[in-house]
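Undergrad: Coordinates only, no sequence provided:
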């Protein structure tokens, strides 16, 4: 019996060694940033067995076989729809400002998706104003309402939105609602889910979480977009989930979430509708491409083009990351960034450092307290090198600053759903608007300034005095960069 147990022990060691060796080869041979590969190797070797399991669960882009096949088949017909937008007069590269011109070129070459003019934009920063505006547009809907959200959390004005959707469905409006399974579990356990379905609303769980599928699809790949499209005339996107902050995560100790949404009319609404159609087809296999926009933009009108930039499995890799890098590299005066989760890639860190080192004012505004302890400590691991390069870092004390925005030279901005972390920039289904509208951008800049007024700038001298314990936690959680 003793020999048998000895044999089992040796066999277990051999199997484990072969498993680790195989995963190591997989990590090394996979084409990705060296920093990510090194981080994964450290996790695998520092956390025996657990590290290998984590790699199987989170280590590679795995949408699931059926969804991956759909996404591959969808790319050509959606690309054809996008490409037709180049023929309408809302796409006029000759009138574009320097900031968006190259972004239009990038997105057009990689996704056949051009920037379109003739839009109107409204920046909304109060949760009550946002939710009342959405409710009003729903109540005026005539034909269709399409929504996709990462989180729908019942309570407060979010329930009023749900009621408005039910009433719209009862009067014949076609309502389609796509919610991330991991982000919205409370909604799917609430009576609202049943009431909506009883009213005729199509409600789907995106990327459904199931213990039977943990090794078949990457679990932390999430549907993180926030899109509302009403009658293909009005659209919303931004950082705010379908929540009333006064009823959301009140016990987390970070304060109320601070968000924005952008209300859009014009040709870009149809593009956002097409992105919703992409997400719907990935889940269901049913194609719902919208009609092409009218694109009736007169030459004498103010152009203010918008580039809609989607990302996610099936779409060109790292597109939003490329747009962000391109935008920052074009800065001549200033770059101001707000993000709740700051765990950037090595390339993005170098871009920020180089921008500051060439004399551009670079400001980073992030929450003082975060709802993710791991992210909070990992973010601080970047402070020293960024401040040494000249980047100004502000910690916001007015709640959990959840706004995702970048303002370049006070003339051009990016707003949307994308955090400055690896998951958002390299993995999730996300959406960003690149906006060449100086009036709107100035509004965004002034809102960012109000965030700075509720923040404290991190002093480099004082930062250097932090404890060994803090430094240790920063480095430990930095190692988990690929999981954040």
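TA: Ah, there it is. What you see is a predicted model, and the numbers here were worked out from it, not measured in a lab.
Undergrad: going forward, measure contacts between C-alpha atoms and count neighbours the same way
TA: Will do.
Undergrad: show me what contacts residue 116?
TA: When contacts are counted by C-alpha atoms under 8 Å, 6 or more residues apart in numbering, residue 116 touches 90-92, 267-268, 305-307.
Undergrad: Buried subset of these as a PyMOL selection?
TA: Buried members of those, identified by 16 or more other C-alpha atoms under 10 Å, are gathered into one PyMOL selection as follows:
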select buried, resi 90+91+92+267+268+305+306+307
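Undergrad: this is the comparison structure:
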């Protein structure tokens, strides 16, 4: 024993050095072999080589895609087809509902999404929590058969407790329940509400539980999807978490705003298919279509063609990115975008600027006051590139708006949970929908235009007028934008 101790005392610096070289080489090789984005691969290899001990630790925590390989197996694709193969009416041509230019975009969607474009959907826009939460609670209270709820944040606050109590009452009525909350988002309030749900006897689980038990909000793959599915035919989706800060009646003048959507028709079944896929990934329990979608009454008129688009760090990693590139390519008149976190990569930024240079009016609305300070700094540092390309950027003077909205030519809309930042486009599991309908696009455009009226135009002059130290700070933070 003394010989071993003597050996370690004498050679420990050499052993540490040798271990760091081996660990660093293994981590660097893993990053080079598994990162498909060359920028991400170069960045991680650089971090690992610069610090062969700390770098591999950071890569272990934040750099490895821990989505199990069976997420990509063929039976997952069959699972989705089981839920959607017979639901809804096929759409032969989207031109009458949206415009002739969208025919090729529909073909792109067919290639990108596992979900077919179906007619027979009735979609209602719900403006912020004061409209969305009562509608969702009413739907839960009227549920008679099943409820599936997935969300990123489910706060233990006044509105969260109302949802928990409504779910508890549904459980007491014999309604079948499954609740899926992201493991990072569940920690945004204390105590996490999942403990209360489980005390009620509700089957509630956490998505992508962190084995280290830490919050690490920016070092984890996570589900950013928001889905509520009820009784086989009714659904809600959009950008809204469950938080009282989105209700004027509870938060008062400090309330934030957001947009959610109530859905009746085959699109609701697609919402459930996405939920069921995540639930099986998390729990290994397969939810059968026969048990959850027994009733499919016809949705009220008017009907619109729509489909879900899933994206995440799996086979769907570039889905939203590719859909948006396609939409910008077919635009003929105008593009309106509203996003709380606007950090497009160079490819998407190039598409926006190209659209503007073709004479398309491109309006982008971002918050004047952001809830994520570092993201706001990075956004500001990048705005000059967008404005130089001919896009118009507006900073809202109103309350922080968490909406993720996009319309093209007043005929096509893309809404849901995805932000236009690297995390949403590459790391998060997101759920959006594309809708070919002029009426819904007009509603969304009206909402964005109302925000523009309450906004200040961002110009190259206003950006240049910022103090040098603030501009330098913004650019330094911008360098880390892929990790924000």
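TA: Yep, it's here. These figures come from a predicted structure and were not determined experimentally.
Undergrad: Which pair of the contacts of residue 116 of the first structure spans the longest distance?
TA: 92 and 268 (13.9 Å; C-alpha to C-alpha).
Undergrad: What ranges does the stretch 101-250 of the first structure have for its strands?
TA: 120-124, 144-149, 174-180, 202-206, 227-230, 234-238 (DSSP state E, counting those that start in this stretch).
Undergrad: How about the stretch 251-400 of the second structure?
TA: Using DSSP E, counting those that start in this stretch, strands in the stretch 251-400 of the second structure cover 259-264, 304-311, 334-338, 361-367, 392-396.
Undergrad: Might you calculate how far the fourth one sits from the centre of the chain?
TA: Spelled out, that is strand 361-367 of the second structure. Taking C-alpha atoms, centre = their mean, to the nearest Å, one finds strand 361-367 of the second structure lying 19 Å from the centre of the chain it belongs to.
Undergrad: check the fit of that strand onto the first structure and give the mean distance.
TA: Its aligned residues in the first structure lie a mean 1.3 Å from strand 361-367 of the second structure after superposition (mean C-alpha distance after the TM-score superposition for the first structure).
Undergrad: Give me the residues contacting that strand.
TA: Contacts of strand 361-367 of the second structure (C-alpha under 8 Å, 6+ apart): 333-342, 352, 355-356, 390-401, 448, 451-452.
Undergrad: Now the buried members of those.
TA: Burial by neighbour count, 16+ other C-alpha under 10 Å: within the contacts of strand 361-367 of the second structure this picks out 334-342, 352, 355-356, 390-397, 400-401, 448, 451-452.
Undergrad: In contact with residue 109 of the second structure: list those residues for me.
TA: Going by C-alpha under 8 Å, 6+ apart, residue 109 of the second structure touches residue 323.
Undergrad: typo on my end, residue 272 of the first structure
TA: Applying C-alpha under 8 Å, 6+ apart, the residues near residue 272 of the first structure are 227, 229, 235, 308.
Undergrad: With distance to residue 290 of the second structure as new columns, can the strands of the stretch 251-400 of the second structure be given to me in TSV?
TA: Output for the strands of the stretch 251-400 of the second structure, formatted as TSV (distance: least, C-alpha to C-alpha, whole Å):
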stretch	distance to residue 290 of the second structure
strand 259-264	18
strand 304-311	21
strand 334-338	38
strand 361-367	43
strand 392-396	47
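Undergrad: Relative to residue 214 of the second structure, which of these is closest?
TA: Closest approach to residue 214 of the second structure among those (C-alpha to C-alpha): strand 304-311, 25.1 Å.
Undergrad: Spit out the contact partners of the nearest residue to residue 235 of the second structure once chain neighbours are set aside.
TA: Leaving aside its chain neighbours, residue 235 of the second structure sits nearest to residue 229 (4.4 Å; criterion: C-alpha to C-alpha, 6 or more residues apart in numbering). By C-alpha under 8 Å, 6+ apart, the residues touching residue 229 of the second structure are 146-149, 235-236, 268, 271-272.
Undergrad: Return the distance of residue 331 of the second structure relative to residue 113 of the second structure.
TA: 20 Å (C-alpha to C-alpha, to the nearest Å).
Undergrad: what about these two, which has more around it?
TA: residue 331 (23 against 18; other C-alpha atoms under 10 Å).
Undergrad: Pretty sure that one sits against residue 355.
TA: Yes: in this structure, residue 331 of the second structure is within contact of residue 355 by C-alpha atoms under 8 Å, at 7.4 Å.
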